[in-house]
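Engineer: sequence plus predicted model, see below.
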Amino acid sequence: MKIASWNVNSLNVRLPHLLEWLKIGNPDVLVLQETKLEDHKFPQAEIEAAGYRVAFDGQKTYNGVAILSRQDIADVQKGIPGFADEQKRALAATVGGVRIIDLYVVNGQAVGSEKYDYKLRWLEAVTDWVRDELTRHPQLVVLGDFNIAPDERDVHDAALWNDDSILTSTAERAALKRLLALGLFDSFRLHSEEAGHFSWWDYRMGGFRRNLGLRIDLVLVSEALKARTKASGIEREPRTWERPSDHAPVWIEIE
């Protein structure tokens, strides 16, 4: 099973890219973030015509998450249970016996801001949710745009992206570590320890051309899936297309 994640940064704009990558990448499951569409405007017919079932939860202009699957999608959960939040950032479902949790983690704006505090509260709620999910679904994949670069290998300039910077601050990385400590593993690091592999590049200053990026799109797998995760990667090609998302798809293959 190939499971992938992609922050498309507006599905209205990027639908042709999505349909093309479904053919090229051929994922069995693809989760999306930042669809930025109300549910009645979601392109369900086009996606189903490409051979995928879909579950989605969206809103106008901001956020929005979706799960696409070649197999049936069951037990859909919209939002974080028990966490009052109008933002559409979390979606879960079961596909082929694997529990999938799609996250669009809060950006946080700036360290010390109200949005930063909200990010940390949101991550705490996610951790509680995932802890509960693991008790019922040992085969679990948590993936999406985490808006956190796990360590210095995952940033193009560690002096710029430091302990006091948004996306790399001490508190954000500690929150990610608490999530991992539940029994999850960063699948990319199961297969590569190298620095300099990124999934997001700023549109400004030739970010992609100069490889000034961050690895903030993650696929976390449970202990039950760790040994079965045979490959992982970052698909850079869609970032070269006309009017691309600023993120690239990331993926794993589970036997």
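Structural biologist: In hand now; what should we look at? Numbering: from 1, shown residues only.
Engineer: C-alpha from now on. contacts and neighbour counts both.
Structural biologist: OK.
Engineer: assign R153 to helix, strand or coil.
Structural biologist: The three-state label given to R153 by DSSP: H, G, I helix; E, B strand; the rest coil is helix.
Engineer: what strand or helix carries the closest residue to it other than its chain neighbours?
Structural biologist: Using C-alpha to C-alpha, 6 or more residues apart in numbering and skipping residues adjacent in sequence, the residue nearest R153 is A195, 4.2 Å away. Assigned by DSSP states H and E, A195 belongs to neither a helix nor a strand.
Engineer: again with A55
Structural biologist: strand 53-57.
Engineer: which outside residues touch that strand?
Structural biologist: 38-39, 44, 47-48, 64-73, 76, 78, 88, 91 (C-alpha atoms under 8 Å, 6 or more residues apart in numbering).
Engineer: for ChimeraX, what selects the buried ones among those residues?
Structural biologist: Typed into ChimeraX, the line below selects the buried ones among those, using 16 or more other C-alpha atoms under 10 Å:
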select :38,44,47,64,65,66,67,68,69,70,73,76,78,88,91
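Engineer: out of the contacts of strand 53-57, which sit inside helices?
Structural biologist: Judged by DSSP state H, those include Q44, I47, E48 as members of helices.
Engineer: closest one of those residues to H156?
Structural biologist: I47 (34.9 Å; C-alpha to C-alpha).
Engineer: hmm, the residue nearest to R153 is touching D157, no?
Structural biologist: No: A195 is not in contact with D157 according to C-alpha atoms under 8 Å; the separation is 10.9 Å.
Engineer: second structure for comparison follows:
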Amino acid sequence: MKIATFNVNGITARLPRLLEWLAESQPDIACLQELKTSDETFPEQALKDAGYGAIWHGQKGFNGVAVLARGAQPKEIRRGLPGDPDDTHSRYLEAQVGDFVVASIYLPNGNPQPGPKFDYKLAWFERLIQHVVGLHGLPGPVVLAGDYNVVPTDGVHDIYNAASWQKDALLQPETRAAYRRLLDQGWTDAIHHLHADKPMYTFWDFFRNRWPRNAGLRIDHLLLNEASAARLDSAGVDREVRGRDKPSDHAPAWVVLR
């Protein structure tokens, strides 16, 4: 079972790249983020023609998450996180696909910090931590997949050079502490678990020539509960997708579970 996450940075503009990647990589489940489209304009038929059933939680112009399943129809469990009825951002979608529970997560960026956007990021993180503790204890496999907007450490396996990012919300001590508390529930960061000794970047900014320089960050993560971690076979990043024509600034990341 191959489960992937991909921040598409606008599903309408990146649809050719998304369909190309789905045909090549053939994930069984794909969690998408930053759709930047409304529910009404989500390209359901194009994905169906590609062999994927889909559920989505759209928002015009920004945010938006989806779960795709190859040859199957995902069953929606939850749309949005509990804990703030006034939060209108489309950032969380939880689904059942076969015996797997998956969540597509688009955690707030939080910039500029300090300020209200950073406060919202930390508050959203707290709501996520409180909600998923119940998912971790499920007897079946659970995968939390998405763009967490967290660079876990200053190590070269997580960021090319932390010096120029020290004021960014992705690297702040509060952000990293929240991510550690999430992991402390017992979740396994699959890519780090298998590739702790080498760079596995998932994001390269469009500015400052960062893609050609491989000046990347690891901010897209797949977290596994105990049942999923026991099945972990491999994990990786489809880095070459970032180098194609009119790409997202993210590359897909994935795990294969036995």
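Structural biologist: Noted; the coordinates are in hand. The structure presented is a predicted model; accordingly, all values stated were derived computationally and were not measured.
Engineer: may I have the TM-score of the superposed chains?
Structural biologist: Once the chains are laid over each other, their TM-score by TM-score structural alignment, normalised by the length of the first structure reads 0.96; 254 aligned residues with a C-alpha RMSD of 1.2 Å.
Engineer: which strands and helices sit next to the longest helix anywhere in the first structure?
Structural biologist: As assigned by DSSP H, the longest helix anywhere in the first structure is helix 114-136. Judged by 3 or more C-alpha pairs under 8 Å, 6 or more residues apart in numbering; DSSP states H and E, the packing partners of helix 114-136 of the first structure are helix 170-180.
Engineer: residues in the second structure aligned with the helix it packs on?
Structural biologist: Taken onto the second structure by TM-score structural alignment, helix 170-180 of the first structure occupies residues 173-183 there.
Engineer: now stretch 236-243 of the first structure
Structural biologist: Taken onto the second structure by TM-score structural alignment, stretch 236-243 of the first structure occupies residues 239-246 there.
Engineer: centre of the chain versus the matching stretch, how much separation?
Structural biologist: Relative to its parent chain, stretch 239-246 of the second structure has a centroid offset of 18 Å by C-alpha atoms, centre = their mean, to the nearest Å.
Engineer: what is the burial count for whichever residue in the second structure pairs up with Q139 of the first structure?
Structural biologist: Q139 of the first structure maps onto P141 in the second structure when the alignment is built from TM-score structural alignment. By other C-alpha atoms under 10 Å, the residues close to P141 of the second structure number 21.
Engineer: that older thread, and the end-to-end length of the match of stretch 236-243 of the first structure?
Structural biologist: By C-alpha to C-alpha, to the nearest Å, the extent of stretch 239-246 of the second structure from end to end equals 15 Å.
Engineer: now do stretch 120-129 of the first structure: distance to the chain's middle.
Structural biologist: Centroid displacement of stretch 120-129 of the first structure relative to its chain, using C-alpha atoms, centre = their mean, is 15 Å.
Engineer: that one maps to which residues in the second structure?
Structural biologist: Mapping stretch 120-129 of the first structure onto the second structure (TM-score structural alignment) gives residues 122-131.
Engineer: can you list contacts of the matching stretch?
Structural biologist: Residues outside stretch 122-131 of the second structure that contact it (C-alpha under 8 Å, 6+ apart) are L81, P82, G83, L107, P108, E174, T175, A178, R181, L182.
Engineer: check the mean deviation of that stretch from the first structure.
Structural biologist: Compared with the first structure after the fit, stretch 122-131 of the second structure shows a mean deviation of 0.4 Å (mean C-alpha distance after the TM-score superposition for the first structure).
Engineer: so which bits of that stretch are buried?
Structural biologist: Buried residues in stretch 122-131 of the second structure (16+ other C-alpha under 10 Å): L122, A123, W124, F125, E126, L128, I129.
Engineer: with stretch 169-186 of the second structure instead?
Structural biologist: By neighbour count on 16+ other C-alpha under 10 Å, the buried set for stretch 169-186 of the second structure is A169, L170, L171, Q172, T175, R176, A178, Y179, L182, L183.
Engineer: kindly calculate the angle that whichever strand or helix holds G146 of the second structure makes with helix 116-136.
Structural biologist: Element membership of G146 of the second structure, judged by DSSP H and E, is strand 142-147. Interaxial angle, strand 142-147 of the second structure versus helix 116-136 (axes from the mean of the first three to the mean of the last three C-alpha atoms, to 10 degrees): 160 degrees.
Engineer: quick one, what contacts L184 of the first structure?
Structural biologist: L220, V221, S222, E223.
Engineer: corresponding residue for R208 of the second structure in the first structure?
Structural biologist: Counting by TM-score structural alignment, R208 of the second structure corresponds to M205 in the first structure.
Engineer: pretty sure that match is in a helix, no?
Structural biologist: Yes: remark: M205 of the first structure belongs to a helix, assigned using three-state DSSP.
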